[in-house]
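Peer 1: what would the 3D arrangement of this be:
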Amino acid sequence: MSKLVFIGVLAFVLLSCKCKKEVVQKGDSSQTTLVDNVQTDESKVNNQEQTSVVEYNANTRGYFLKLVFSNNKLMFTNERDSNELKAVQLDKSQLDELNSMLGSINVDGLATLKDPTQKRFYDGAAIANLKITKNGKEYSTVDFDHGNPPLAIENFVSKLVSYTK
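Peer 2: Predicted structure coming up:
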């Protein structure tokens, strides 16, 4: 009788672990699909130009901001668990300015930028970072204080954030 109970418990544990694994794998593939769709749409529009996706995140316990600039569209959300991004209407001059600023950023040097302040260490500022995906390769900054980015990306980040207010 104890052998039968042991086999039943073992089967239950193995099957329940498999179910959780499938859910995690499905969640990861849907996230990948979302990013792939953004990059696919972008490559259709910019066949000969370099493609870029910019993601800016800033968060702390009581604050959250996620910005995505891709395909000449700026979208953002202030809701931590939301996948729905609100679109920001930008005119041609604003888009040209953002694209010009983006083009002047040395993406290879993003990881070496120095954060000017460390207020985020004691909850004095939200933790922020910038990630640029260009031609399939990701370039990221170190974490920095929201509202006080490294000097090399300060104008670009400030301009992006200003459109969400």
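Peer 1: from here on, just use CA atoms for contacts and neighbour counts.
Peer 2: Fine.
Peer 1: assess the claim that Val53 and Lys73 are in contact.
Peer 2: No. Look at Val53 against Lys73 with C-alpha atoms under 8 Å: they stay out of range, at 10.0 Å.
Peer 1: here's the other one to compare against:
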Amino acid sequence: MYIKSFFLAFFTLLLLHCNAQKNNDSSNAITEKSSDRPFQKIELEEMTRGSRRMIVITPNFKEVEINRKITTLKTTETEWKNLQKLITQLNPDKIESFTPPTNKRFYDGAMAATIRVNIDGTVYSSQTFDAGNPPEQLATLYRKLVSSFKE
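Peer 2: Coordinates of the predicted model:
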């Protein structure tokens, strides 16, 4: 009886271990594929009490909103390719894990900013960070997006 129990427990643990290993392999494949997929839209939103700036960029247009005043411009092919390059350098699945370096937005010392990237219908969003001081991993992308507010 003890031998049967031992073998039953042994095979159960072996099956659980194999199943867990198979699940880890499939999640790694999904992560690798997500960075290869093209993105459809990128957004930057900055806001505080009484003030809001937002930019939405797609392959065809760029919409810049500053305090409810919206300006629509055409997205150039070069601009879109540069953004694609910056996005592929990031792992979209990890955007949410990038930690903001400062917290001035908590007491209106800075606008609260968020970057969102839409890839195949899935939206990857950053943590909210202080406008002008993004997480290090998002700094280049942030500066590129903010330059559109000046146009």
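Peer 1: can you give me the TM-score here?
Peer 2: Between these two chains, after superposing, the TM-score reads 0.67 (TM-score structural alignment, normalised by the length of the second structure); 114 aligned residues with a C-alpha RMSD of 1.9 Å.
Peer 1: sorry, back to before: so between Val53 and Lys73 of the first structure, which is more surrounded?
Peer 2: Between Val53 of the first structure and Lys73, Val53 has the larger neighbour count (other C-alpha atoms under 10 Å), namely 21 against 13.
Peer 1: need the counterpart of the more buried one in the second structure.
Peer 2: Matched across to the second structure, Val53 of the first structure falls on Lys41, judged by TM-score structural alignment.
Peer 1: quick check, that match in a strand?
Peer 2: Yes. Using DSSP: H, G, I helix; E, B strand; the rest coil, the assignment for Lys41 of the second structure is a strand.
Peer 1: mind checking how far it is from Ser125 of the second structure?
Peer 2: For Lys41 of the second structure, the distance to Ser125 of the second structure (C-alpha to C-alpha, to the nearest Å) stands at 12 Å.
Peer 1: roughly how far apart are the match of Val53 of the first structure and Ile55 of the second structure?
Peer 2: Going from Lys41 of the second structure to Ile55 of the second structure by C-alpha to C-alpha gives 10 Å.
Peer 1: before we move on, what about Asn133 of the second structure?
Peer 2: 17 Å.
Peer 1: more neighbours: the two, which one.
Peer 2: The neighbour comparison of Asn133 of the second structure against Ile55 (other C-alpha under 10 Å) goes to Ile55, with 22 against 18.
Peer 1: what about the helices in the first structure?
Peer 2: Secondary structure of the first structure (DSSP state H): helices at 2-45, 92-103, 154-162.
Peer 1: buried stuff in the second one?
Peer 2: Okay, so that is helix 92-103 of the first structure. By 16 or more other C-alpha atoms under 10 Å, the buried positions in helix 92-103 of the first structure come out as 98, 102.
Peer 1: strands of the second structure, start to end?
Peer 2: 39-48, 51-57, 61-66, 69-74, 112-119, 122-125, 129-130 (DSSP state E).
Peer 1: centroid residue for the first structure?
Peer 2: Centroid-nearest residue in the first structure, with C-alpha atoms, centre = their mean: Glu55, separated by 4.3 Å.
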